[in-house]
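J.: Build me a structure from this.
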Amino acid sequence: MLRKAILFLFFISLSAFVFAEQITSSNYQTFIGKKIQFTDTLSKGQNYRIARKKFSSKKYARKIFTIEDIKLDKKENIILFLTTTLDNKKEKKFKLKTHTNKVELENISVLWPPKPQKTIPQRLHNKSSLKTKPRTAHKVIQPTASFSTFHNVTNDSTDTNWSLFWLALLFFVIITVLINKTSKRHKLLKEVENLYQIEDLEEATPVLRGEPSERNLFFKLRNAQFPAENIFHDLYIPLGDKRFSQIDLILLTDIGLIVFEVKDYSGWIFGNGRQQKWTQVLNYGKEKHRFYNPILQNTQHIKRLKSYLGQNIPCFSMIVFYGNCELKDVSLIPQNTYITTQYSVLSAIENILKTAAPISYSPHTISLLQNAVHNGTNMELRQKHINNIHDMLGDDRIFR
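T.: Down below sits the predicted model:
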């Protein structure tokens, strides 16, 4: 309901902005010859205004003025020349110095004349005339210069208004899409919170944990119509001795578990399934960085996952590269292992689902996976896991 109210108010305010009549030093010529009309009623506290000039409400209600001419003074301030017919049918002229180069018309509307009716082209007109009076010459009356100029101005100003209208419509659509996207994201978050029965722990909600690329992958899977209860994000698999193995994301399918390892890298990626280290190349070869083979890393995750579940469930390893990277030379990929970028991850999943037969799960499989997700809501446990990683790497024990 609130979203609809915001959209309505936005559209009204945007429409008011687009269709507000404003005469400026750059478009004033399009208003010459136009008629303006004062509205019939005013709310309390409102006035008729042309720039800073106020007009009496009772005297000018529904009054129509013609903009006979508009000129600019030396400072490019706008001077309006208006005429109207009074109640005694006498014409009255106004010279209005606005002392500004942008004139707002408040509670006053511009009466744009209708588009001229299409006339029959002279060639067709002559043909139709020849049928009845073949020997009669027809004189074509040419429009006067003032008539032509008037309609050229009208068409230009109409085109400007339509351009503003389409621009406003474009902005309205963009804002609507953004609000819908935010609303959809919020709905998915509530869906996951209800699924895991998490209350007032927004920072520990499974969807909000981990890296932005992991969260993006979750929403990508959810938007692809994979059920929320089949997507497990940021799992902590207990290993004993208060140690845990962290898995980015698991998708439960009819043919087994797809275990994701998400990497954020840019540049060129080189490596194969048997190497301990892969290489990231940046700046056209000027920079090179080594990182642990993600295939071996995820293979270890799957080994620990199967031990935790106590069931030899078919598992498929999928390494997803986010960021502006290119898999330049990646080879020797083991069976049931897939390497992909964020743009092709759904195609890779679709390929996996076609290659195996359906399986059955133990009744405890889903509850164990949910427990692994719940482990991540423990902030102390998560920090302990990070400390264990740092201790294993031993960065603080290296002195150069």
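
J.: Going by C-alpha atoms from here, please, whenever you check contacts or count neighbours.
T.: Fine.

J.: Can you tell me the SS state at the closest residue to residue 337 other than its chain neighbours?
T.: Nearest residue to residue 337, sequence neighbours excluded (C-alpha to C-alpha, 6 or more residues apart in numbering): residue 317, at 4.6 Å. Under DSSP: H, G, I helix; E, B strand; the rest coil, the three-state class of residue 317 is strand.

J.: Please verify my assumption that residue 317 contacts residue 296.
T.: No: the pair residue 317 / residue 296 is not scored as a contact, 10.0 Å apart, by C-alpha atoms under 8 Å.

J.: the more surrounded of the two?
T.: More crowded of residue 317 and residue 296, by other C-alpha atoms under 10 Å: residue 317, with 24 against 16.

J.: Now for the more buried one: which residues touch it?
T.: Going by C-alpha atoms under 8 Å, 6 or more residues apart in numbering, residue 317 touches 258-261, 295, 298-299, 302, 336-338.

J.: ok, 7 Å please
T.: Under the criterion of C-alpha atoms under 7 Å, 6 or more residues apart in numbering, the neighbours of residue 317 are 258-260, 298, 336-338.

J.: Please provide the structure for the following sequence as well, for comparison with the first:
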Amino acid sequence: MLDIQKIRADFPILAQKVNGKPLVYFDNGATSQKPQVVLDAITKYYKEINANIHRGVHTLSQLATDAYEEARRKIQNHIHAQFAHEVIFTSGTTHSINAVANGFASILKAGDEVLVSALEHHSNIVPWQMLCERTGATLKVIPMNEQGELILSEYDSLLSEKTKMVAVNHISNALGTINPIEYMIEKAHQVGAAILIDGAQATPHLKPDVIALDCDFYVFSGHKICGPTGVGILYGKEEWLQKLPPYQGGGEMIATVSFEKTTYADLPHKFEAGTPNIEAGIVLGTAIDYLNGIGFQNIATYEQRLLEYATAKLLEIEGLKIYGTAKEKTSVISFNLEGIHPYDVGTIIDKLGIAVRTGHHCAQPIMDFYKIPGTIRASFAFYNTTDEIDIFVEALKKAQKMLL
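T.: The predicted structure is shown next:
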């Protein structure tokens, strides 16, 4: 059992008041809060070893380089990658997906197909649309059902020898659906397609094992796993990273440069042009250490309890409808109150100190499927409590009375 009060004490922001009320932070799907150990690590970097990396012979540069590469190894071990050079630092999930999509422009041709799912965040739709426009490939969509689950029989039918890439999220940011990616990876490989897994919403709740999954690419963001903003990870199998051209050109990613020809550096540096977000990369390692100290199985068990408790409490409210009722889902609840716009509810409960997300959650196709403008989304983390859920439910009732 987790000592929730001790954990909450690690997060200074949770002690503050918003609009005169104790903060209830249920917008973890957008970004997580940061424990004191992460805040201290940010300060420590800038106070003690701030320097550019990989380029200097002086002591600070060497210390910063060592800390940055140690963070890479931590991430390698965390996701169980075979090699550290398969771990590429990026600015976030969006950057990671765009790097892969850009690389596939040198592989795809007219008539090839890219599959995405109906559950995707815009960041896992738009780059593939842009890729298809550039190459003449066709984008196809794996449909979903009313429960917010992918229709796997349709996925099987869409796969063919024309399929060159499948891009699917591990967990839906809008609905919390956990997709059967093991099955999807196996099926994609049977037709010779590569597969990219968007793990932005999954990594706060579980530890991906990229070798066991056998995915070709796995991407995620640091700020959703208690780390800083502006840093993310692109994991790619070595053979794919060797095959793809670099996404950006500049310093660090080169072996030699002349006005006649440039040759590229070895992995991982081929994909890490320019000065990186050094502090954030180092501190992402600190955040991962913190979460592993709590234990991802402990986190998953506790968050499942929060999900079940909140679902039962919310369904007691007359006129409340939950969108996304998949058998396998994580601690996200998207819902609406009948006759009330989600934005209005979010605005009122903010006055009561409660932070939720309202709108389409960068997943407009999902909202179009349900024929709604958006939802109220409550996304829970391991530092939330059932007492906070009770406060949330009472605030919703109050908002409902005010708005109807």
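
J.: Superposed, what's their TM-score?
T.: Once superposed, chain against chain, the TM-score is 0.22 (TM-score structural alignment, normalised by the length of the first structure); 150 aligned residues with a C-alpha RMSD of 7.3 Å.

J.: Residue 310 of the second structure and residue 389 touch, don't they?
T.: Yes: under the criterion of C-alpha atoms under 7 Å, residue 310 of the second structure makes contact with residue 389 at 6.2 Å.

J.: For the first structure, which helix extends over the most residues?
T.: As assigned by DSSP state H, the longest helix anywhere in the first structure is helix 145-196.

J.: and after that helix, which helix or strand comes next?
T.: helix 212-223 (DSSP states H and E).

J.: buried ones in that next one?
T.: If you call a residue buried by 16 or more other C-alpha atoms under 10 Å, then helix 212-223 of the first structure has these buried ones: 213-215, 217-219, 221.

J.: what's the closest of the contacts of residue 317 of the first structure to residue 386 of the first structure?
T.: For the contacts of residue 317 of the first structure, the closest approach to residue 386 of the first structure (C-alpha to C-alpha) belongs to residue 298, at 17.7 Å.

J.: And the closest one, how far from residue 262 of the first structure?
T.: 10 Å (C-alpha to C-alpha, to the nearest Å).

J.: Also residue 173 of the first structure?
T.: Residue 173 of the first structure is 33 Å from residue 262 of the first structure, by C-alpha to C-alpha.

J.: which one of these two has more residues nearby?
T.: Between residue 173 of the first structure and residue 262, counted using other C-alpha under 10 Å, residue 262 has the larger neighbour count: 23 against 13.

J.: and the helix or strand encompassing the more buried one, what does it pack onto?
T.: Element membership for residue 262 of the first structure (DSSP H and E) is strand 256-264. Under the contact criterion of 3 or more C-alpha pairs under 7 Å, 6 or more residues apart in numbering; DSSP states H and E, strand 256-264 of the first structure touches strand 243-253, strand 315-322.

J.: quick one, that strand and strand 243-253 angle?
T.: Angle of strand 256-264 of the first structure versus strand 243-253, following axes from the mean of the first three to the mean of the last three C-alpha atoms, to 10 degrees, is 120 degrees.

J.: What residues of strand 256-264 of the first structure count as buried?
T.: Residues 256-263 are the ones in strand 256-264 of the first structure that count as buried (16+ other C-alpha under 10 Å).

J.: Next secondary structure element downstream of it?
T.: With DSSP H and E, the next secondary element past strand 256-264 of the first structure is strand 267-272.

J.: re earlier: which one of the contacts of residue 317 of the first structure is nearest residue 179 of the first structure?
T.: Comparing the contacts of residue 317 of the first structure against residue 179 of the first structure with C-alpha to C-alpha places residue 260 closest, at 29.8 Å.
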